[in-house]
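[1] kindly generate the corresponding structure for this input.
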Amino acid sequence: MKYIKDEEFLRGDCPMTKEEIRILSISKMELEENHKVLDVGAGTGSVSIQAAKICTEGKVIAIEKDEEALKTIYLNKEKFNANNLEVIEGSGGAVLATLEDTFDSIFIGGSSGELEEIIKLCHDKLNNNGTMVLNFITLNNVHTAMETLKSLGYKIQCTQVSISKTRGQSYMLIALNPIFIVCGKKTIEED
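    The predicted model follows:
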């Protein structure tokens, strides 16, 4: 599998899940080529595009409300020929309430202050044994996500990742923001 590098994406002024975090998050999503994937708060579409390239026989739906980000997603979709990617314009909660699809894996990259509601709506859209992966910078959101997933019966794990990279030709390391990757596995016991 070829992972797409940050510099390959068109970016503009939109937030983007950085390469190393994207690769770790995608691996935790446990994607198969026939999976249906949902990306809530898709930003530039980097996770959506990478998922679409893995799920070649499946489908990826990206939800985004920001106009600048939407322009960037459409440009990246075209650049990477991600024909199995559908972009839905709107806020996560509003769009999720109308979606009839169910998904094998869900990624939440942005929630615009509606995190608990979005997780609960995504729970209803996630297939049993599916994974929900969420990325955060703030401890508040980590706590909210883990408590919400726990209350819904998920098996949860949180990984904190710190990345530093050299800049230019020097050996000086520049640190990126630490990121928390929360992964929840939906397991409903059958009677």
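[2] from here on, contacts and neighbour counts on C-alpha atoms
    Fine.
[3] quick one: buried residues of the longest strand belonging to the chain?
    For the chain, the longest strand by residue count, based on DSSP state E, is strand 126-136. Residues of strand 126-136 classed as buried: 126, 127, 128, 130, 131, 132, 133, 134, 135, 136 (neighbour count, 16 or more other CA atoms under 10 Å).
[4] would you point out the most distant pair within these?
    Farthest-apart pair in the buried residues of strand 126-136 is 128 and 136; separation 24.1 Å (CA to CA).
[5] what does the longest strand of the chain contact?
    By CA atoms under 8 Å, 6 or more residues apart in numbering, the surrounding residues in contact with strand 126-136 are 25, 28-30, 102-109, 142, 179-188.
[6] now it, how far from the centre of its chain.
    The gap between where strand 126-136 is centred and where its chain is centred comes out at 9 Å by CA atoms, centre = their mean, to the nearest Å.
[7] and after that strand, which helix or strand comes next?
    Where DSSP states H and E defines the elements, the next helix or strand beyond strand 126-136 is helix 139-151.
[8] what's around residue 160, how many residues?
    Residue 160: 12 surrounding residues under other CA atoms under 10 Å.
[9] tell me which element it is part of?
    Using DSSP H and E, the element containing residue 160 is strand 155-161.
[10] quick one: contacts of that strand?
    Here strand 155-161 makes contact (CA under 8 Å, 6+ apart) with 21, 146, 149-150, 178-187.
[11] here is a second sequence; please produce its structure as well for comparison:
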Amino acid sequence: MWHYQTPGIPDQLFERLPGIPMTKREARLLIISALRMEPKSVLWDIGAGTGTISIEIALLCPGAKVIAVERDEDVAELVRANSKRFKRKNISVFEGNAPECFADISAKPDRICLGGGNPIKDLLHKAWSFLPAGGRAVAMATNLEQLYQLSEGFAELQARNVEVVQAAINRLETQGMRQVFAAVDPMFILSGEKID
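    The predicted structure follows:
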């Protein structure tokens, strides 16, 4: 399947379901970097989708605990299938509606990855309340409304060391007889740390 140790698993190696979002390889690299995982970190991957971020983190940090939070049973099963495919035992899938389910997750996070959802600012606030001092949150925005909500949310939470990266990635693709550069999920990646 694969024999390398660096992050950036090719997208086609993951099992997929029609209509279920997948964070593309190049965007995953930026998100993983922003998370700044530690060897024994506990990550909540909220809105895990296909599970690509959970899988990459579980491979990079075998001593970490990754909790993929998904509300849809079929999508949760997809994350389980991908975890099995990549032989990851440090991923747990938690089925529940965010943010209501957060209190039911036994392992509390020091890292949070927020993949979307509405209202995203409310999800950020609720997830943030479970972070300890020094914890980090990373959130993705794919439109201006989400960007504004997340920017306001990090400001209201008095997050420190806030970073915003606008990722515009293009891949060379063949379309008919031509090779063109096609945009890959343009997004904003916001991250911040909890001080107290």
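[12] now what about the TM-score between them?
    The TM-score (TM-score structural alignment, normalised by the length of the first structure) is 0.91; 187 aligned residues with a CA RMSD of 1.6 Å.
[13] quick one on the thing from earlier: drop anything exposed from the contacts of strand 126-136 of the first structure.
    For these, buried by 16+ other CA under 10 Å: 25, 28-29, 102-109, 142, 179-186.
[14] so the longest strand of the first structure matches what in the second structure?
    Under TM-score structural alignment, strand 126-136 of the first structure corresponds to residues 131-141 of the second structure.
[15] can you give me the end-to-end span of that stretch?
    In stretch 131-141 of the second structure, first residue to last residue: 21 Å (CA to CA, to the nearest Å).
[16] go on, stretch 74-94 of the second structure?
    Using CA to CA, the end-to-end distance of stretch 74-94 of the second structure comes to 12 Å.
[17] buried residues, that stretch. List them.
    75-76, 78-83, 86, 88, 90-94.
[18] narrow those to those in helices?
    Counting by DSSP state H, the part of the buried residues of stretch 74-94 of the second structure found in helices is 75, 76, 78, 79, 80, 81, 82, 83.
[19] which one in the first structure is aligned with the first one?
    Right, residue 75 of the second structure. So, by TM-score structural alignment, residue 75 of the second structure is matched to residue 69.
[20] need the contact list for its match.
    By CA under 8 Å, 6+ apart, the contact set of residue 69 of the first structure is 14, 43, 44.
[21] relative to residue 103 of the first structure, how far out is it?
    In this view, residue 69 of the first structure and residue 103 of the first structure are 23 Å apart by CA to CA.
[22] what of residue 177 of the first structure?
    30 Å.
[23] do residue 152 of the first structure as well
    Residue 152 of the first structure is 17 Å from residue 103 of the first structure, by CA to CA.
[24] cool, residue 43 of the first structure as well?
    Residue 43 of the first structure is 20 Å from residue 103 of the first structure, by CA to CA.
[25] please apply the same query to residue 44 of the first structure.
    Taking CA to CA as the criterion, residue 44 of the first structure is separated from residue 103 of the first structure by 21 Å.
[26] pick out the residue nearest the middle of the first structure.
    Centroid-nearest residue in the first structure, with CA atoms, centre = their mean: residue 107, separated by 3.1 Å.
[27] what does that residue correspond to in the second structure?
    So residue 107 of the first structure corresponds to residue 113, using TM-score structural alignment.
[28] so that match touches residue 42, yeah?
    No: Residue 113 of the second structure is beyond contact range of residue 42, at 10.9 Å (criterion: CA atoms under 8 Å).
[29] need the strands for the second structure, in chain order.
    Secondary structure of the second structure by DSSP E: the strands cover 42-46, 65-70, 91-95, 111-114, 136-141, 160-175, 178-193.
[30] now these in JSON lines, with distance to residue 55 of the second structure?
    Formatted as JSON lines, the strands of the second structure follow (distance: least, CA to CA, whole Å):
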{"stretch": "strand 42-46", "distance to residue 55 of the second structure": "10"}
{"stretch": "strand 65-70", "distance to residue 55 of the second structure": "9"}
{"stretch": "strand 91-95", "distance to residue 55 of the second structure": "8"}
{"stretch": "strand 111-114", "distance to residue 55 of the second structure": "13"}
{"stretch": "strand 136-141", "distance to residue 55 of the second structure": "16"}
{"stretch": "strand 160-175", "distance to residue 55 of the second structure": "21"}
{"stretch": "strand 178-193", "distance to residue 55 of the second structure": "19"}
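[31] what sits against the residue of the first structure positioned farthest from its centre?
    Distance to the chain centre peaks in the first structure at residue 170, reaching 32.4 Å (criterion: CA atoms, centre = their mean). If a contact means CA under 8 Å, 6+ apart, then residue 170 of the first structure has no contacts.
[32] how far away from the center of its chain is stretch 69-84 of the second structure?
    Counting by CA atoms, centre = their mean, stretch 69-84 of the second structure comes out at 14 Å from the chain centroid.
[33] before we move on, what about stretch 99-110 of the second structure?
    16 Å.
[34] what comes up buried for it?
    99, 102, 108, 109, 110.
[35] what would the residues you listed look like in a markdown table with distance to residue 125 of the second structure?
    Compiled in a markdown table, these are given as follows (distance: CA to CA, whole Å):
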| residue | distance to residue 125 of the second structure |
| --- | --- |
| 99 | 9 |
| 102 | 12 |
| 108 | 15 |
| 109 | 14 |
| 110 | 15 |
